[in-house]
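Engineer: sequence unknown, structure follows:
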């Protein structure tokens, strides 16, 4: 199956990046382990989220989801992974967006990876986004 071209125009990319807002950290404290920090950013679009898990200011895990697609990175694998979420599956009436699952792609979707990188580049003023960009090199 050919990969869908996710490249958007410059204004759409800037708007997606500008819409990302950090969710109140106290909402994540229940999930945290000692020495670990979790960060969550949500965009204005219903299916735009960015999650980070850090230890000692180093990213251990990163996940960017947009419109039913995902780019993630895990320090144990050391590479970017793309996939498809179940967020756009309208058949499950009990679905709760925070409990999404991801089916990994067999081959990385480079168009999607490029799009995520471009969105993050619009927000290099946010230190965690600048740090995440290093994962794309």
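Structural biologist: Here it is on my side, so go on. Owing to the predicted nature of the structure, the values given are computational and were not obtained by experimental measurement. Numbers count the residues shown, from 1 in each chain.

Engineer: going forward, measure contacts and count neighbours with C-alpha atoms only.
Structural biologist: Fine.

Engineer: so which bits of stretch 19-35 are buried?
Structural biologist: residue 20 (16 or more other Cα atoms under 10 Å).

Engineer: presented hereafter is structure B, for comparison with structure A:
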């Protein structure tokens, strides 16, 4: 991940995120959780929410082989890597990710994700995601 990403690139990434038709998502085990998917212009750039009672219960943000995760049961942010950029990944499926959690949180990536989300502040789902950084 390029640590020196400039403001224009951050803005371009944020504004490229578009909500995907919900009918493309499979229903999870708990039908009370609404799943929302945003996809950016870059390959392997997307954001998923699980929302229940108007609150995020699960969040995943992936960009360039990195991932940021949050889960209501753990209440902390996790970072990791995905197998999407590995050309030898024989388990590749376009709609799934193999995730390896980092042993230490990648705070530079956390701040990058926050910066990307801030480009869309004022939009309800992005505001909910930004609130996760305050917990």
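Structural biologist: Arrived safely. None of the values given here were measured: they were computed from a predicted structure.

Engineer: ok, how many other residues are close to residue 85 of the second structure?
Structural biologist: Look at residue 85 of the second structure: counted by other Cα atoms under 10 Å, it has 14 neighbours.

Engineer: which residue is the nearest non-sequential neighbour of it?
Structural biologist: Leaving aside its sequence neighbours, residue 85 of the second structure sits nearest to residue 65 (Cα to Cα, 6 or more residues apart in numbering; 5.9 Å).

Engineer: residues touching the one you found, list them.
Structural biologist: Residues near residue 65 of the second structure by Cα atoms under 8 Å, 6 or more residues apart in numbering: 44, 81, 82, 83, 84, 85.

Engineer: out of these, grab the one that's most surrounded.
Structural biologist: residue 84 (23 neighbours).

Engineer: these two touch, right, that one and residue 95?
Structural biologist: No. If you go by Cα atoms under 8 Å, residue 84 of the second structure and residue 95 don't touch, sitting 10.3 Å apart.

Engineer: who's in contact with the counterpart of residue 22 of the second structure in the first structure?
Structural biologist: In the first structure, the residue matched to residue 22 of the second structure (TM-score structural alignment) is residue 25. Counting by Cα under 8 Å, 6+ apart, residue 25 of the first structure makes contact with 38, 39, 40.

Engineer: lining up those residues with the second structure, which overlap?
Structural biologist: Contacts conserved in the second structure for the contacts of residue 25 of the first structure, counting by both residues aligned by TM-score structural alignment, their matches' Cα atoms under 8 Å: 38, 39, 40.

Engineer: the last one -> the second structure?
Structural biologist: The one in question is residue 40 of the first structure. Under the alignment (TM-score structural alignment), residue 40 of the first structure maps onto residue 37 of the second structure.

Engineer: burial count for that match?
Structural biologist: Neighbour number of residue 37 of the second structure under other Cα under 10 Å is 19.

Engineer: what helix or strand is it on?
Structural biologist: Secondary structure from DSSP states H and E places residue 37 of the second structure in strand 34-39.

Engineer: so which other helices or strands are in contact with that strand?
Structural biologist: Secondary-structure packing of strand 34-39 of the second structure (3 or more Cα pairs under 8 Å, 6 or more residues apart in numbering; DSSP states H and E): strand 18-19, strand 46-52.
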